[in-house]
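[1] this is the structure alone, sequence omitted:
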């Protein structure tokens, strides 16, 4: 597992329990959670459990979502990264899934794209992956735009079993990055 990745404006590092307060700001925000398929968190202890779950993914799979720190403010502004899917989504598992989630005040600044590019490069160059997958709620235009800008190709529509929402499945091949 890589200790951290760095981009022009961001530091991407494993989440730790000290991140619980900022993660709770993110995951308790109804606007942030609108297309996630689960209700906003209501207690900070839930964020602690999320971090522990992600840390377990680091230990078991050598990868997981990382905290995104804005260099200018030194604040955790969201998360991004690759996750090894061990449970089926769209009938698919045992693939690497790109994801990202940011606080609303950091939307529209290119942070999702910047962080995702670093993780895609890490996945293809360091993990030697041939393909990275992603999925997005059909109504989440910003996320869909980001995935397309990154070169992901829409493969199919599917219904998310969590909330019955229509989603899109995307794939990016190493040779297309």
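    Looks like it came in fine. Since the structure is predicted, the reported quantities are computational estimates derived from the model, not experimental observations. Residues are numbered from 1 along each chain as shown.

[2] C-alpha only now, for contacts and for neighbours.
    Fine.

[3] count the neighbours of residue 108 for me.
    10 (other CA atoms under 10 Å).

[4] likewise residue 147?
    With other CA under 10 Å as criterion, residue 147 counts 25.

[5] where's it relative to residue 32, distance?
    Distance of residue 147 to residue 32, computed by CA to CA, to the nearest Å: 17 Å.

[6] cool, and residue 142?
    In terms of CA to CA, residue 142 sits 12 Å off from residue 32.

[7] ok, residue 79 - contacts?
    Neighbour list for residue 79: 65, 66, 67, 68, 100, 101, 102 [criterion: CA atoms under 8 Å, 6 or more residues apart in numbering].

[8] are any of these buried, and if so which?
    65, 66, 67, 68, 100, 101, 102 (16 or more other CA atoms under 10 Å).

[9] longest strand in the chain, please.
    strand 75-84 (DSSP state E).

[10] hmm, back to that, and which of the contacts of residue 79 is nearest residue 50?
    Nearest to residue 50 out of those is residue 65 (CA to CA; 10.7 Å).

[11] that closest one and residue 12 touch, don't they?
    No - taking contacts as CA atoms under 8 Å, residue 65 lies outside contact range of residue 12: 9.3 Å.

[12] pull up the overlap in contacts between the two.
    Contacts common to residue 65 and residue 12, judged by CA under 8 Å, 6+ apart, are residue 80.

[13] for stretch 164-177, measure first residue to last.
    Stretch 164-177: ends 32 Å apart by CA to CA.

[14] next one for the comparison:
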């Protein structure tokens, strides 16, 4: 839960991506990604980026074998900016629910080479 001055303004989750959904880099579909939901009046202030970055920075110590992914729709400008801002790198694009999806991975340490 994310609070601002004692009021709940949103939440961040770290959710496993279902194996039957498209967009995976491992056969066992072990990826998970941040989910977020914020009140509209909290949009545009960077709270989601700050909370997602904190959750992702916290995650390697608690879930060391996890790969963190993000799959926003490219038409969702805010979600795409958030994915880039917290460090997701594009791996592929695919179609789901009749629309193009962007699939990116986050690395706790910048990959070499």
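    Sure thing, it's come through. This structure is a prediction, so every number in the text was calculated from the model and none was measured.

[15] which of the contacts of residue 79 of structure 1 are retained in structure 2?
    Here is what carries over to structure 2 from these, by both residues aligned by TM-score structural alignment, their matches' CA atoms under 8 Å: 68, 100, 101, 102.

[16] ok, the most centrally placed residue in structure 1 - contacts?
    Centroid-nearest residue in structure 1: residue 99, 2.2 Å away (criterion: CA atoms, centre = their mean). Residue 99 of structure 1 sits next to 65, 80, 81, 82, 83, 116, 134 when contact means CA under 8 Å, 6+ apart.

[17] just the strands in structure 1 please.
    Under DSSP E, structure 1 gives strands at 5-6, 10-14, 65-70, 75-84, 96-102, 131-137, 153-159, 166-173.

[18] JSON lines for these, including distance to residue 50 of structure 1?
    Shown next, in JSON lines, are the strands of structure 1 (distance: least, CA to CA, whole Å):
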{"stretch": "strand 5-6", "distance to residue 50 of structure 1": "21"}
{"stretch": "strand 10-14", "distance to residue 50 of structure 1": "13"}
{"stretch": "strand 65-70", "distance to residue 50 of structure 1": "11"}
{"stretch": "strand 75-84", "distance to residue 50 of structure 1": "12"}
{"stretch": "strand 96-102", "distance to residue 50 of structure 1": "14"}
{"stretch": "strand 131-137", "distance to residue 50 of structure 1": "20"}
{"stretch": "strand 153-159", "distance to residue 50 of structure 1": "24"}
{"stretch": "strand 166-173", "distance to residue 50 of structure 1": "23"}
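
[19] out of these, which one sits most buried?
    Of the strands of structure 1, the one with the most neighbours on average (mean count of other CA atoms under 10 Å) is strand 65-70, at a mean of 25.

[20] quick one: what's aligned to the residue nearest to the centre of structure 1 in structure 2?
    In structure 2, the residue matched to residue 99 of structure 1 (TM-score structural alignment) is residue 35.

[21] quick one: the residues in structure 2 that the longest helix along structure 1 pairs up with.
    Longest helix of structure 1, by residue count under DSSP state H: helix 44-61. Mapped onto structure 2 using TM-score structural alignment, helix 44-61 of structure 1 spans no residues at all.

[22] in that helix, what's buried?
    Neighbour count says helix 44-61 of structure 1 has 44, 46, 47, 48, 50, 51, 54, 55, 57, 58 buried, by 16+ other CA under 10 Å.

[23] what number of residues lie near the nearest residue to the second one once chain neighbours are set aside?
    Distance criterion CA to CA, 6 or more residues apart in numbering; nearest residue to residue 46 of structure 1, sequence neighbours excluded, is residue 24 at 7.9 Å. By other CA under 10 Å, the residues close to residue 24 of structure 1 number 20.

[24] which one in structure 1 is aligned with residue 79 of structure 2?
    Counting by TM-score structural alignment, the partner of residue 79 of structure 2 is residue 143.
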